[in-house]
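**Student:** Starting from these lines, generate the structure:
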Amino acid sequence: MDRHDGFREFVLARQQALMRTAYLLTGDAHLAEDLLQSVLVKVVGQWARLSRDGNPEAYTRKALVNQYISWRRRPRPELPSAEVPERGTSCDEAALDRIVLRQALAKLGPRQRAVIVLRFWEDLTEAQTAEVLGCSIGNVKSQTHHALARLRTIAPELAHLLNDPQIAEVTR
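**Tutor:** All right, here's what the predicted structure looks like:
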């Protein structure tokens, strides 16, 4: 029996979900691929222990967030970004919302962005998010509240998304 038994199957089964998380954290497909690849290299080194007595998906998700935050701390040159396209007939409202939301997420700090991604895209509970981030539930609530307030300031055109009753319930 190889110490990496099951790793390939895990990656094949969870790759899309992990890539989505990496993309939502980084906001860039190429950076997301790099992030996921660097994390999977770490995960394969821990695979024997994880497959025996751990939760490999939770460990991998936490490693993604930690690696992303670590990358954000390193100084790097500014990356150019495209402006939001003019509202026109060629772009539907949902697509425009996604573009604006991605740009607004990029303006959040790494921890706030991680909280928003984990809570609203990964649909984790406050307790699960706290576990992934290694902080208290109160910290998750506070970070979520502040991140949503910042998103409302950065992108007021997304008010119809950010004023959703489900989101309002989370920030109480």
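**Student:** C-alpha from now on. contacts and neighbour counts both.
**Tutor:** Fine.
**Student:** Where do the helices of this protein begin and end?
**Tutor:** 7-26, 29-53, 56-73, 93-106, 110-116, 126-133, 137-154, 159-162, 165-170 (DSSP state H).
**Student:** what's the offset of the second one from the middle of its chain?
**Tutor:** Taking CA atoms, centre = their mean, to the nearest Å, one finds helix 29-53 lying 16 Å from the centre of the chain it belongs to.
**Student:** Compute the inter-axis angle for it and helix 7-26.
**Tutor:** Compare the direction of helix 29-53 with that of helix 7-26 by axes from the mean of the first three to the mean of the last three CA atoms, to 10 degrees and you get 140 degrees.
**Student:** one step back: need the helices of the chain in a markdown table (columns: mean neighbour count and distance to residue 79).
**Tutor:** Formatted as a markdown table, these follow (neighbours: other CA atoms under 10 Å; distance: least, CA to CA, whole Å):
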| stretch | mean neighbour count | distance to residue 79 |
| --- | --- | --- |
| helix 7-26 | 17 | 12 |
| helix 29-53 | 16 | 12 |
| helix 56-73 | 18 | 13 |
| helix 93-106 | 16 | 11 |
| helix 110-116 | 24 | 16 |
| helix 126-133 | 19 | 26 |
| helix 137-154 | 18 | 19 |
| helix 159-162 | 13 | 27 |
| helix 165-170 | 12 | 31 |
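**Student:** Please give the structure of this sequence too, so both can be compared:
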Amino acid sequence: MRTAYLLTRDHALAEDLLQTALTKAWFAWSRIESDPEPYVRKILVNTFATWWRRKWNGEHAYAEPPEPDPGPGAHDVADQRQDLWTAMGRLPRRQRAVVVLRYVEDLTEAETAHLLGVSVGTVKSQTSKALAKLRIDPALATDTSTTTEDLA
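**Tutor:** Below you'll find the model as predicted:
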């Protein structure tokens, strides 16, 4: 579900994407039952790409479910996480897929390349471009300047 959400940035679409992927996997279960995870991941990415190309406009949930009350100090982490997801949402589809697979799903460059059907070099270049965009994204900018008063 995490991969689907990070690709779509929408809980309802992520659920639809995951259900579609699992349905497709169910039909191929006899072939993939020994190691279904890579196959399901590939279905997720491919289905997402198909929906994106078709500009899929399925149903959207209008009300977000309430989030549990975080403990003290958790708001900063939640805000940073939200800023990161927002910035990732501004990445092009392929760059977002590479970042999600490499850093969230913790796949190797070779596994990511195989899953996306591209070369390892493409994974490296897309990762580099995505990280460069994230580094300069204003939502992720932090004030690291220090003054002499801060040092005293």
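**Student:** So which of the helices of structure 1 is nearest residue 80 of structure 1?
**Tutor:** In terms of CA to CA, the element of the helices of structure 1 nearest to residue 80 of structure 1 is helix 93-106, at 11.7 Å.
**Student:** Next, the mean deviation of the closest one compared to structure 2.
**Tutor:** Mean deviation of helix 93-106 of structure 1 relative to structure 2 after superposition (mean CA distance after the TM-score superposition for structure 1): 1.0 Å.
**Student:** What's the match for residue 61 of structure 1 in structure 2?
**Tutor:** Here residue 61 of structure 1 is matched to residue 41 in structure 2, going by TM-score structural alignment.
**Student:** Return the residues in contact with that match.
**Tutor:** By CA atoms under 8 Å, 6 or more residues apart in numbering, the residues touching residue 41 of structure 2 are residue 115.
**Student:** so how far is residue 129 of structure 2 from it?
**Tutor:** Going from residue 41 of structure 2 to residue 129 of structure 2 by CA to CA, to the nearest Å gives 23 Å.
**Student:** cool, residue 119 of structure 2 as well?
**Tutor:** Distance, residue 119 of structure 2 to residue 129 of structure 2, using CA to CA: 15 Å.
**Student:** repeat for residue 27 of structure 2
**Tutor:** Distance from residue 27 of structure 2 to residue 129 of structure 2, by CA to CA: 37 Å.
**Student:** Residue 4 is in contact with residue 18 of structure 2, correct?
**Tutor:** Yes - contact criterion CA atoms under 8 Å: residue 18 of structure 2 and residue 4 qualify, at 6.3 Å.
**Student:** what sits in contact with each of the two?
**Tutor:** Shared contacts of residue 18 of structure 2 and residue 4, defined by CA under 8 Å, 6+ apart, comprise residue 44.
**Student:** Tell me the residue in structure 2 aligned with residue 22 of structure 1.
**Tutor:** Matched by TM-score structural alignment, residue 22 of structure 1 corresponds to residue 4 in structure 2.
**Student:** can you pull the contacts of that match?
**Tutor:** By CA under 8 Å, 6+ apart, the contact set of residue 4 of structure 2 is 14-15, 17-18, 44.
**Student:** between those residues, which is closest to residue 107 of structure 2?
**Tutor:** So of those, ranked by how close each gets to residue 107 of structure 2 (CA to CA), first place is residue 44, at 14.8 Å.
**Student:** Could you find the closest non-adjacent residue to the closest one?
**Tutor:** Leaving out its chain neighbours, the residue that sits closest to residue 44 of structure 2 by CA to CA, 6 or more residues apart in numbering is residue 21, at 5.6 Å.
**Student:** now swap in residue 11 of structure 2 and tell me
**Tutor:** Nearest residue to residue 11 of structure 2, sequence neighbours excluded (CA to CA, 6+ apart): residue 5, at 6.0 Å.
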